[in-house]
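Following is a predicted model, sequence given first.
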Amino acid sequence: MKIFVLAVIAAVAVGANAQSFKCPPKDGQYEDSRQCDKYYECVDGEAIAKLCPDGLVFDPLIRKRNKCDQPFNVECGDRTELQTPQPKGPCPRRNGFFAHEDPSVCNKFYNCIEGDYTEITCTNGLHFDEYSGTCVWPDSAGRQGCKATENTLKDGFTCPKESQRDANGNLAVHPKYAHPTDCQRFYVCLNGVEPRDLGCQVGEVYNEESQRCDAPENVPGCEDWYKDDPAVPLGKQSKKQ
C-alpha cells in the first residue's frame, strides 16, 4: 500500500511539472532543467512529463528516439536531481553498471537490466571504474582498499614488476620469459601482469636473447634438448625458424 501511495504521489508531481513546462515550437523530447533522468514529450505544444528507466539519464544530444543512456555517457551539468532509487538485490538502481557491494572487491561489477543482474569479472590486473563503466588499470580507477589479486600460475610463476625491452630495445607490452628448466616452454605476461604458459613447436626451443622460438643449436644450454627424443627427426632438430 505504501509503495502504491508513493507511486501516485510521484505521478501527480510529474504531471504538475509537465503543466509548468512550456514546449518549444518544434515537437520532440526536451530535458528537465533540474532532474537529469526526467524529460518532456512535446506533441502539438502539449508537454507530457516522463522518466527514464531507473539508473539511466536523459541525453538531449542523442539523435534517436530513445534518449535515455548510461550516466557516464551523459553530461548532466546543473541537472543534478534524480528519481528515487529502486534497488533490487546487488543493484542500487534497476539499470546500469555498478561496483561490487564489497568495496575491497575491485575486479568485479554488476550489469543490471531492470533489476536482473549479471556479475562480470574484469580481465586479470584490471579494476572496475564506475565513472566509465569499464575495466581499467588500477591507477586509472583510483579505488582504495582493494584486495590484491595475485596472478600466479600452477608452477609458481608470476610476472615480474620490472619492465622489459624487446629485441629491438622497445618497451615490451607483452614481455616474454624463458622457463627455468624446460627449454621448449616460455612465459608471456599479457599487458605485463597476466601470465600465460606457452611453448615452442616440437623441434624448437625458446631463445631468450631474440625472444622467439629458435633452433636448439642457437640457444646455449639447449643444444641437446631433443637429442634423446625419438619423435623429433635429426634434421628437424637443427632446422632454423
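Structure's in. What do you need? Numbering: from 1, shown residues only.

going forward, measure contacts between C-alpha atoms and count neighbours the same way
Will do.

got a list of what the residue most central in space within the chain touches?
With the centre of the chain defined as its mean C-alpha position, the nearest residue by Cα atoms, centre = their mean is residue 135, 2.8 Å away. Under the criterion of Cα atoms under 8 Å, 6 or more residues apart in numbering, the contact list for residue 135 reads 107, 122, 123, 126, 127, 128, 129.

Go through these and say which is closest to residue 6.
Nearest to residue 6 among the contacts of residue 135: residue 129, at 33.2 Å, using Cα to Cα.

Pull the number of nearby residues for the closest one.
Number of residues near residue 129 (other Cα atoms under 10 Å) recorded here: 22.

Now do the same contact list for it.
99, 135, 136, 141.

cool, residue 83 as well?
35, 37, 51, 54.

who wins for most neighbours among these?
Ranking those using other Cα under 10 Å puts residue 37 first, with 26 neighbours.

burial count for the closest residue to that one other than its chain neighbours?
In this structure, residue 37 finds its nearest non-sequential neighbour in residue 57, 4.0 Å apart by Cα to Cα, 6 or more residues apart in numbering. Using other Cα under 10 Å, the number of residues around residue 57 comes to 28.

Now do the end-to-end distance for stretch 52-69.
9 Å (Cα to Cα, to the nearest Å).

element containing residue 236, please.
Following DSSP states H and E, one finds residue 236 within helix 234-237.

Okay, buried residues for that helix please.
Neighbour-count burial for helix 234-237, counted by 16 or more other Cα atoms under 10 Å, picks out residue 237.

Distance from it to the middle of the chain?
Here helix 234-237 is found 46 Å from its chain centre; the criterion is Cα atoms, centre = their mean, to the nearest Å.

isn't there a helix covering residue 139?
Yes: using DSSP: H, G, I helix; E, B strand; the rest coil, the assignment for residue 139 is a helix.

mind checking how far it is from residue 63?
35 Å.

just residue 83 next, same as before
Distance from residue 83 to residue 63, by Cα to Cα: 24 Å.

How about residue 19?
Residue 19 is 26 Å from residue 63, by Cα to Cα.

what's the span of stretch 14-26, first residue to last?
Stretch 14-26: ends 22 Å apart by Cα to Cα.

and what of stretch 40-57?
With Cα to Cα, one end of stretch 40-57 sits 13 Å from the other.

distance between that stretch and the chain's centre?
31 Å.

and it, which residues are buried?
Quick answer for stretch 40-57 (16+ other Cα under 10 Å): 40-42, 46-57.

How about residue 54, nearest residue that isn't a chain neighbour?
That would be residue 94: by Cα to Cα, 6+ apart, it lies 5.4 Å from residue 54.

next up, a second structure to put side by side with the first:
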Amino acid sequence: MLRYFFLVFIAGVYAQYKCPQGTGFFPDPEECDLYYICSKGSYEERLCPDGLVFDDSDPNTERCDIPANVDCKDRPILQEAKPSPGCPRANGYYRHPTDCNKFHNCIDGIPKEISCPPGLAYDDIISTCTWPKNIKRAECFKPRRETLEDGFECPEGETQTNDGRKLPHPTFAHPDDCQKFYICRDGVTPQRGSCSSGKVYNEDTFTCDDPANVPGCENYYSGKTSYAGAKKNN
C-alpha cells in the first residue's frame, strides 16, 4: 500500500510538468539525465543512458552527451548508477584506476582502455587528456627529473633564500670545483653553470662571488685548487 501511494505521488509530481513550447525536447528542471518530448500539449518522458545527460542547448535536437559537455549545475540529480568493473556508470569516460596516462571509454558497462598521447594525463573534469600540471590529480603531476653524467640530480622540494624567498631556478654548488655550479630550471631540469674568471660560486647567496667571501675557495685561483682540496687544506 505504501508503495502504491509513493508511485501515485511521483506520478502526480511528473504530471505537473508543463511543456514550455508546443513541440521540442526539454530538460527536467531537477534531473540532468531526464528530459521530455513535447508535442501538441502532451509530453513523453525520456531518460538518457546511464552516465550521459541531456543536452538542453537546442530544443529541436534530442541529444544525450557526457557531463563534461553539459552544464548541470542547476539540475544536479542523476539516475541511480549502474556500475561495472572499470565503469562507475554504464557510459562515459572515466579515469584508469592506476595509470594517469590512460582512461576508460565505457559503453553499456563495457570499458575500453585508451591511452593519452605521450606526456599527457587524463582529466576527469573535462573528460580529455591534457598536461599533468593542469589537472587536479596530484598523483599525476610528477615532474620528470633528469640526471647529468656526473650524477647530479635536482633535489625535490622548494629551495629558498635566507629571507624565505622561493627560487624558481635554484642553483647548487659543484662538489669539486669552486668556479662551477648547477642550475635547476623550474626546479627539476639540471644544467651546468660556471662563474666568470676570478669569481667562485657562493652557496650561501646563490651567486658568483669574490673567492675571499667563500670559505674554502679563497685560494682557488692562486693555487687553482679544487673546492674539495681547498676544504681539506683549511
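Done, it's in. Small disclaimer: the values here were computed from a predicted structure and weren't measured.

circling back to that earlier point, over which residues of structure 2 does the helix holding residue 236 of structure 1 lie when aligned?
Using TM-score structural alignment, helix 234-237 of structure 1 lines up with nothing in structure 2.

same deal with stretch 42-55 of structure 1?
Against structure 2, stretch 42-55 of structure 1 falls on residues 38-51 (TM-score structural alignment).

what residues does the matching stretch touch?
Applying Cα under 8 Å, 6+ apart, the external contacts of stretch 38-51 of structure 2 come out as 19, 21-26, 33-37, 54, 64, 66-67, 79-82, 89-92.

Report the buried members of these.
Here, 16+ other Cα under 10 Å leaves 19, 23-26, 33-37, 54, 64, 66-67, 79, 89-92 buried among the contacts of stretch 38-51 of structure 2.

the more surrounded of residue 19 and residue 63 of structure 1?
Neighbour totals were compared for residue 19 of structure 1 and residue 63, and residue 19 leads with 13 against 8 (other Cα under 10 Å).

Alignment lookup: the more buried one to structure 2.
So, by TM-score structural alignment, residue 19 of structure 1 is matched to residue 15.

quick one: its match from residue 42 of structure 2, how far?
For residue 15 of structure 2, the distance to residue 42 of structure 2 - Cα to Cα - is 10 Å.

ok, now residue 71 of structure 2?
From residue 71 of structure 2 to residue 42 of structure 2 the distance is 26 Å (Cα to Cα).

cool, residue 230 of structure 2 as well?
For residue 230 of structure 2 relative to residue 42 of structure 2 (Cα to Cα), the value is 93 Å.

what sits against the aligned partner of residue 112 of structure 2 in structure 1?
Alignment note: residue 112 of structure 2 maps to residue 118 in structure 1; criterion TM-score structural alignment. Shown in contact with residue 118 of structure 1 (Cα under 8 Å, 6+ apart): 110, 111, 112.

Within the helices and strands, which one has residue 118 of structure 1?
Using DSSP H and E, residue 118 of structure 1 falls in strand 116-121.

chain center to that strand: distance?
The answer for strand 116-121 of structure 1 is 12 Å, by Cα atoms, centre = their mean.

Check stretch 91-104 of structure 2 too.
On Cα atoms, centre = their mean, the centre of stretch 91-104 of structure 2 falls 13 Å from that of its chain.

Not counting sequence-adjacent ones, nearest residue to residue 99 of structure 1?
That would be residue 109: by Cα to Cα, 6+ apart, it lies 4.5 Å from residue 99 of structure 1.

what's the counterpart of residue 132 of structure 2 in structure 1?
So, by TM-score structural alignment, residue 132 of structure 2 is matched to residue 138.

before we move on, the earlier item: and the residue nearest to residue 99 of structure 1, how many residues sit next to it?
Considering only other Cα under 10 Å, residue 109 of structure 1 is surrounded by 27 other residues.

I figured it hits residue 123, correct?
No: with contact defined as Cα atoms under 8 Å, residue 109 of structure 1 does not reach residue 123; the gap is 11.8 Å.

Now name the helix or strand holding the closest residue to residue 19 of structure 2 other than its chain neighbours.
Closest residue to residue 19 of structure 2 apart from its sequence neighbours, by Cα to Cα, 6+ apart: residue 38 at 6.0 Å. Element membership of residue 38 of structure 2, judged by DSSP H and E, is strand 34-39.

Also residue 49 of structure 1?
strand 46-51.

Sort out for me which of the contacts of residue 118 of structure 1 are in strands.
In strands, defined here by DSSP state E, the members of the contacts of residue 118 of structure 1 are 110, 111, 112.

tell me which of these is nearest to residue 9 of structure 1?
The closest of those to residue 9 of structure 1 turns out to be residue 112 (Cα to Cα; 26.4 Å).

and that closest one, how many residues sit next to it?
22.

before we move on, what about residue 116 of structure 2?
Other residues close to residue 116 of structure 2 by other Cα under 10 Å number 15.

Return the distance of the residue nearest to it when sequence neighbours are not counted relative to residue 120 of structure 2.
Computed as Cα to Cα, 6+ apart, the closest residue to residue 116 of structure 2 that is not its neighbour in sequence is residue 101, at 5.3 Å. For residue 101 of structure 2, the distance to residue 120 of structure 2 (Cα to Cα) stands at 6 Å.

What of residue 105 of structure 2?
With Cα to Cα as the criterion, residue 105 of structure 2 and residue 120 of structure 2 are 17 Å apart.

Could you pick out the longest helix of structure 2?
helix 2-15 (DSSP state H).

what angle do that helix and strand 42-47 make?
Here helix 2-15 of structure 2 points in a direction 120 degrees away from that of strand 42-47 (axes from the mean of the first three to the mean of the last three Cα atoms, to 10 degrees).

quick one: helix 2-15 of structure 2 to chain centroid distance?
For helix 2-15 of structure 2 - counting by Cα atoms, centre = their mean - the centre lies 44 Å from the chain centre.

quick one, the next helix or strand after that helix and strand 42-47 angle?
For helix 2-15 of structure 2, the succeeding helix or strand toward the C-terminus, using DSSP H and E, is strand 23-27. Here the directions of strand 23-27 of structure 2 and strand 42-47 differ by 40 degrees (the same axes, to 10 degrees).
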